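Asker: Next comes the sequence, and after it the predicted model I'd like to discuss.
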Amino acid sequence: MKIVLSVIELSEMLAVSTDSIYMMVRENQIPHVRVRRRILFHKETIEDWLKGTSSLN
């Protein structure tokens, strides 16, 4: 089971465009981490964020 998601995987999971994901990252609206040039999303954190329980809201 994957524990991190890429921008493309997250956009498919949320049914939004990758441009929307990049905009949310730029505006710090979604919890993410940067590893060099990659933007990654911890699956469990995103699930909590979707439920409204993330501390990054």
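Answerer: Yep, it's here.

Asker: Going by C-alpha atoms from here, please, whenever you check contacts or count neighbours.
Answerer: OK.

Asker: Could I get the full set of strands for this protein?
Answerer: For the chain, the strands defined by DSSP state E cover 4-5, 33-35, 38-42.

Asker: residues near T18, how many?
Answerer: Using other Cα atoms under 10 Å, T18 has 15 neighbouring residues.

Asker: Below is an additional structure, to be compared with the one above:
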Amino acid sequence: MSKLMTAAEAAEFLGVSQSTVYLEIREGREGCIPHIKVRNRYLFQKDKLEAWLENQPTNKVSVNGREADFDLTQQNEGAKQQE
């Protein structure tokens, strides 16, 4: 099992706010951020977050009138290299 992270650490790793992490979990949609609930705490396994990120679809954004892919997983490449 990989290192367990708090919601704050997971939010920093994912590049989102802590409230976004909690909102994603509370919505309980299929494919939401993988987590473990221990009493009133949510914990996250780093390897499961990495796998979840890799399986997320890329978003299309418009750049200068042209559609381009915006891959959220690129944000974390620097974090992976630092380890």
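Answerer: Received, thanks. All values reported here derive from a predicted model rather than from experimental measurement.

Asker: about what we covered before: in JSON lines: the strands of structure 1, plus mean neighbour count and distance to R26 of structure 1.
Answerer: As requested, the strands of structure 1 are exported to JSON lines (neighbours: other Cα atoms under 10 Å; distance: least, Cα to Cα, whole Å):
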{"stretch": "strand 4-5", "mean neighbour count": "17", "distance to R26 of structure 1": "17"}
{"stretch": "strand 33-35", "mean neighbour count": "10", "distance to R26 of structure 1": "12"}
{"stretch": "strand 38-42", "mean neighbour count": "16", "distance to R26 of structure 1": "11"}
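
Asker: Translate K51 of structure 1 into the numbering of structure 2.
Answerer: Aligned counterpart of K51 of structure 1 in structure 2: E54 (TM-score structural alignment).

Asker: Look at that match and say how many residues are nearby.
Answerer: 14.

Asker: Quick check: it vs H35 of structure 2, distance?
Answerer: Remark: distance between E54 of structure 2 and H35 of structure 2 (Cα to Cα, to the nearest Å) = 16 Å.

Asker: Please apply the same query to A79 of structure 2.
Answerer: Distance of A79 of structure 2 to H35 of structure 2, computed by Cα to Cα: 20 Å.

Asker: Give me the more crowded residue out of these two.
Answerer: H35 (20 against 11).

Asker: thought F41 of structure 1 was touching E9?
Answerer: No. When contacts are counted by Cα atoms under 8 Å, F41 of structure 1 is not listed as touching E9 (9.4 Å).

Asker: can you pull the contacts of the residue nearest the centre of structure 1?
Answerer: In structure 1, the centroid-proximal residue (Cα atoms, centre = their mean) is F41; its distance is 4.3 Å. Listed by Cα atoms under 8 Å, 6 or more residues apart in numbering, the contact set of F41 of structure 1 reads 4-7, 10, 31-33.
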